[in-house]
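Enquirer: Sharing a model that was predicted from the sequence below.
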Amino acid sequence: MQRFTAPYASLPEETRGRVVPEAGSDYRSAFARDRDRIIHCQAFRRLKHKTQVFVYHEGDHYRTRLTHTIEVAQVARSIARALGLDEDLAEALALGHDLGHTPFGHAGERELDALMRPYGGFDHNAQSLRILTKLERRYAQFDGLNLTWETLEGLVKHNGPLINLEGDPVGRYRERGLPEAILEYAADHELELHSFASAEAQVAAISDDIAYNAHDIDDGLRASLFGLIDLGDVPLAGEALSRVLSLYPDLEHDRIVHETVRRVMSDMVSDVIAETRRRAESLKPQSAAQVRALGQPLISFGAQMQEKNRVLQSFLNDRMYRHEKVEQIMARARRVMHDLFDAYMSDPKLLPLTWQEQASPADTGLYARQVCDFIAGMTDRYALEQHKRLFDLDPLFR
């Protein structure tokens, strides 16, 4: 298939650059180098043993943060190619979007946020920025990965603007304000927090939704949290299932699941591409800057697909994320987070030596953020090991 470049694509040769200037590469674009640096960083490797929905000991075939991230990157690259966007930037953003997540999925994040409430709270998006600009310490010339402006902007704003034109926080930040990590970084390096991000960042965000919904159907069925019959009346999933059963009435269960899930994904991807082309034709953005200034998303589902997606998410929320089995495990996982935080805050000597050397226990707020960084970076497995070491019990199996 012949490739084309949309007029509103981000162009690596027009990047706003890196905080620490670096010479270019002869064979990789600036955005390709960003993608590669994310893949090779420690935080990316740790995603292998971080929970998506199911804790790692529950089975080898459930999604982890890493497998989910790879699936998001595949979807993002496919959409970016179809729309003539920069595939490397879309992939970099997809690969980096979950780096700031804690162990134990959203339950771990909620618990760490509650524990950090007196010290500014916890936000996984802000934590991703901290990782990419501060906490990764591998390069001789700088902390972080020294990524391009476009990649950092996209990671911070992939779900939309963070403030309005008057500077007031919007969306999920309306009530509590912007996280300190984002404010601190944006004070030195303007990220235009009032605008939308690039089309590539928007692609990464919607690819996250697509991968989440489609593959949580697969994991939910695998865990017997609901059955195929329960999908019958769920828009999108039920429609895909009906087509599969009509074509293959005698197909075995596992193949029915796979054929259904791939049709759900294909339907969503096709809808995004069609709706984005319609919006591009109507709005006529002629540059990446104009995409940021549109005042609305360029990359989107159509209205009908948005409603189907909403109903599917509601079904998964009720039947999977709030399922008794999942909530029991996550309640225990939250206790692990709580116990570890209290222990490290009480005694810095419990931290590994390298973290003790960096710790600032005399400054309670700064020290709490250091403890938070340490815990947030843990994998599920490491968090459970540390809890067992400190408390001589295994909280998930009691």
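Expert: Ah, there it is. Bear in mind that the values here come from a model prediction, so they are computed numbers and not experimental data.

Enquirer: only C-alpha atoms for contact and neighbour calcs from this point on.
Expert: Will do.

Enquirer: List the contacts of residue 266.
Expert: For residue 266, the contact set (Cα atoms under 8 Å, 6 or more residues apart in numbering) is empty.

Enquirer: Check residue 212 too.
Expert: Residue 212 touches residue 68, counting by Cα under 8 Å, 6+ apart.

Enquirer: part of a strand, is it?
Expert: No. Residue 212 is assigned helix when assessed by DSSP: H, G, I helix; E, B strand; the rest coil, not a strand.

Enquirer: and it, how far is that from residue 265?
Expert: As judged by Cα to Cα, to the nearest Å, residue 212 and residue 265 stand 10 Å apart.

Enquirer: Same question for residue 347.
Expert: 48 Å.

Enquirer: show me what contacts residue 220?
Expert: Counted by Cα under 8 Å, 6+ apart, residue 220 has contacts 226, 320.

Enquirer: from the chain's centre, how far out does the helix or strand containing residue 308 sit?
Expert: Secondary-structure assignment from DSSP states H and E places residue 308 in helix 303-316. Here helix 303-316 is found 20 Å from its chain centre; the criterion is Cα atoms, centre = their mean, to the nearest Å.

Enquirer: all helices of the stretch 1-150 of the chain, in order?
Expert: 30-40, 42-46, 65-83, 87-96, 105-115, 124-130, 149-157 (DSSP state H, counting those that start in this stretch).

Enquirer: Pick the most deeply packed of those.
Expert: Sort those by mean neighbour count, taking mean count of other Cα atoms under 10 Å, and helix 87-96 sits at the top with a mean of 29.

Enquirer: Return the list of helices and strands in contact with that one.
Expert: Packing contacts for helix 87-96, counted by 3 or more Cα pairs under 8 Å, 6 or more residues apart in numbering; DSSP states H and E, involve helix 30-40, helix 65-83, helix 149-157, helix 199-222.

Enquirer: how about the ones you listed in JSON lines, adding distance to residue 99?
Expert: As requested, the helices and strands packed on helix 87-96 are exported to JSON lines (distance: least, Cα to Cα, whole Å):
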{"stretch": "helix 30-40", "distance to residue 99": "9"}
{"stretch": "helix 65-83", "distance to residue 99": "9"}
{"stretch": "helix 149-157", "distance to residue 99": "10"}
{"stretch": "helix 199-222", "distance to residue 99": "13"}
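
Enquirer: Tell me how far residue 361 lies from residue 347.
Expert: Relative to residue 347, and taking Cα to Cα, residue 361 is found at 9 Å.

Enquirer: also this one, for the comparison:
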Amino acid sequence: MSQTRASFAEDPAASRGRHVFEPASRTRTPFARDRDRIIHATAFRRLKEKTQVFVAHEGDHYRTRLTHSLEVAQIARSLAHALRLDDDLAETIALAHDLGHPPFAHAGEDELQAQMADYGGFDHNVQSFRVITELEVRYPKFPGLNLSWETVEGVIKHNGPVMHHLGEPAWKTVAAYAPGGGANWDLRLDTFASLEAQCAAIADDIAYNNHDVDDGVQAGLFTLADLAEVPLIGPCLAEARRDWPALDDRMIRLEAVRRMIGIMVDDVLAETERRLAEHRIVTAEDVRLAPQMMVQFSAGMMADLGVLRRFLFERMYRHYRVNRTRSQARRVLSQLFHLFMEEPEVMPPEWSAQALSDDPVKRARAVCDYIAGMTDRYAIEVHGKLFSLDLALDL
């Protein structure tokens, strides 16, 4: 970093290391090395065809999980830089935060939760954790990506302490990383994560609220006129029109969204600096032991975001066109899950070998992991080949 690091920032030179020891890189800090491993991961590449709101094949301009993750990483890095934190760590956690999302966005997660209800549950945050700690198979010495302690902690705790989740079946894997849990690597699940991780978490909120407005207008689910009275975006639209009266609606939309991102970032920085001062945060340990998240929106911004989110929920996330896609997606995954449970031999060998277990829980977890790793396009393709007689000849 070119600027002086704040005393409460994470110091890569003082990293707690990796679960399996590796010599330090000659060219990268531990956090930069983690970022590179995530970018090269298979799960990261698959995000390019996983739904954000619209199924990946519905249009080239809508956000996917990959473009969303890149936008989150950009905002997280900017926040971290302004707060004099470790830019690389904030970016790394942001890039990894959605690795566990299944195809078809929340519809896919809802369906896997329903199918796994009797087999240990499903949670996309836990799945992201499992991707980086066990499911990625790229290195001969260890499962997963063997990322640094601070990155792994940030992936599972970026939204706050998680001890209250450990009684849930889906969190059994994470519980092993509590004291005495068996993993011999204490992630301090009862504390907050670093400020860098908190930057990644708030950047996720900033990114999706802004790009969902952008995508919703592009998709014709609502118009700029519909947004005129909505907090945050409404005033930004009015200001953009005042400053640029000759611009067309497309450029007005882009300018308004750009301004809204800036307003939200400025709000987070001001509120975070206020909280750091109020709680007398000096060290990274102070951050973990603080009584609340340090990187957060102000109360006024939270109120405005509540109104914006209600608008998006009513006009976008539950629009009949989106509901149709959700319905189709859930049927696709439901049918695939039941077929693979009954006939695991139709899965690729590396997955069928895991699913050919007499233990229904182990079989279901293998089936779930295979489906969760699918892209939208691949899930549709596999479903077509297995359930359509017209496509059966192409097998």
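Expert: In hand now; what should we look at? These numbers come from a predicted model, not from an experiment.

Enquirer: quick one, what contacts residue 22 of structure 1?
Expert: With Cα under 8 Å, 6+ apart, residue 22 of structure 1 has no contacts at all.

Enquirer: And it, what's its match in structure 2?
Expert: Under the alignment (TM-score structural alignment), residue 22 of structure 1 pairs with residue 22 in structure 2.

Enquirer: Go ahead and confirm residue 286 of structure 1 touches residue 5.
Expert: No. Applying Cα atoms under 8 Å, one finds residue 286 of structure 1 not in contact with residue 5, separated by 11.4 Å.

Enquirer: hey, which helix is longest across structure 1?
Expert: For structure 1, the helix that runs over the most residues, judged by DSSP state H, is helix 253-283.

Enquirer: State the next helix or strand along the chain beyond that one.
Expert: According to DSSP H and E, the helix or strand after helix 253-283 of structure 1 is helix 288-292.

Enquirer: Onto which residues of structure 2 does that next one map?
Expert: So helix 288-292 of structure 1 is aligned with residues 284-288, judged by TM-score structural alignment.

Enquirer: Next: stretch 361-371 of structure 1.
Expert: Under the criterion TM-score structural alignment, stretch 361-371 of structure 1 matches residues 357-367.

Enquirer: how about the matching stretch: buried residues?
Expert: The neighbour-count check on stretch 357-367 of structure 2 (16 or more other Cα atoms under 10 Å) flags 361-367 as buried.

Enquirer: Equivalent analysis for stretch 341-356 of structure 2, please.
Expert: 341, 344, 347, 351-352, 355-356.

Enquirer: again with stretch 302-318 of structure 2
Expert: Buried residues in stretch 302-318 of structure 2, counted by 16+ other Cα under 10 Å: 305, 308-309, 311-312, 315-317.

Enquirer: got it, and stretch 374-392 of structure 2?
Expert: 374-380, 382-383, 385.

Enquirer: got it, and stretch 50-63 of structure 1?
Expert: 50-56, 62-63.

Enquirer: Report the two members of these separated by the largest distance.
Expert: Using Cα to Cα, the two most remote members of the buried residues of stretch 50-63 of structure 1 are 50 and 62, lying 11.4 Å apart.

Enquirer: Straight-line length of stretch 155-171 of structure 2, end to end?
Expert: 14 Å.

Enquirer: Mind checking what secondary structure the closest residue to residue 388 of structure 1 other than its chain neighbours has?
Expert: Spatial nearest neighbour of residue 388 of structure 1, excluding adjacent residues (Cα to Cα, 6 or more residues apart in numbering): residue 394 at 5.5 Å. Secondary structure, three-state DSSP: residue 394 of structure 1 is coil.

Enquirer: For residue 115 of structure 1, see how far away residue 394 of structure 1 is.
Expert: 21 Å.

Enquirer: Also residue 358 of structure 1?
Expert: Taking Cα to Cα, one finds residue 358 of structure 1 at 21 Å from residue 115 of structure 1.

Enquirer: how far away is the alignment partner in structure 1 of residue 143 of structure 2 from residue 20 of structure 1?
Expert: Aligned by TM-score structural alignment, residue 143 of structure 2 pairs with residue 143 of structure 1. From residue 143 of structure 1 across to residue 20 of structure 1, the span is 10 Å (Cα to Cα).

Enquirer: same check, this time on residue 169 of structure 1
Expert: 29 Å.

Enquirer: more crowded one of the two?
Expert: residue 169 (19 against 10; other Cα atoms under 10 Å).

Enquirer: Just give me the residue right at the centre of structure 1.
Expert: For structure 1, the residue sitting closest to the mean C-alpha position, by Cα atoms, centre = their mean, is residue 98 at 3.3 Å.

Enquirer: Format the buried residues of stretch 357-367 of structure 2 as a markdown table; extra columns: secondary structure and distance to residue 271 of structure 2.
Expert: Output for those, formatted as a markdown table (DSSP: H, G, I helix; E, B strand; the rest coil; distance: Cα to Cα, whole Å):
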| residue | secondary structure | distance to residue 271 of structure 2 |
| --- | --- | --- |
| 361 | helix | 45 |
| 362 | helix | 46 |
| 363 | helix | 47 |
| 364 | helix | 44 |
| 365 | helix | 42 |
| 366 | helix | 44 |
| 367 | helix | 44 |
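
Enquirer: just curious, which of these is nearest to residue 289 of structure 2?
Expert: residue 365 (34.9 Å).

Enquirer: Count the neighbours of the nearest residue to the closest one once chain neighbours are set aside for me.
Expert: Nearest residue to residue 365 of structure 2, sequence neighbours excluded (Cα to Cα, 6+ apart): residue 119, at 7.3 Å. Other residues near residue 119 of structure 2 number 18, with proximity taken as other Cα under 10 Å.

Enquirer: ditto for residue 117 of structure 2
Expert: Residue 117 of structure 2 has 13 nearby residues by other Cα under 10 Å.

Enquirer: Show me what it aligns to in structure 1.
Expert: By TM-score structural alignment, residue 117 of structure 2 lines up with residue 117.

Enquirer: need the contact list for its match.
Expert: Taking Cα under 8 Å, 6+ apart, one finds nothing in contact with residue 117 of structure 1.

Enquirer: for the one 5 residues further on, same thing?
Expert: By Cα under 8 Å, 6+ apart, the residues touching residue 122 of structure 1 are 109, 112-114, 116, 179.

Enquirer: same question, residue 308 of structure 2
Expert: Residue 308 of structure 2 makes contacts with 209, 230-232, as judged by Cα under 8 Å, 6+ apart.

Enquirer: ditto for residue 343 of structure 1
Expert: residue 350.

Enquirer: Secondary structure element holding it?
Expert: Using DSSP H and E, the element containing residue 343 of structure 1 is helix 324-346.
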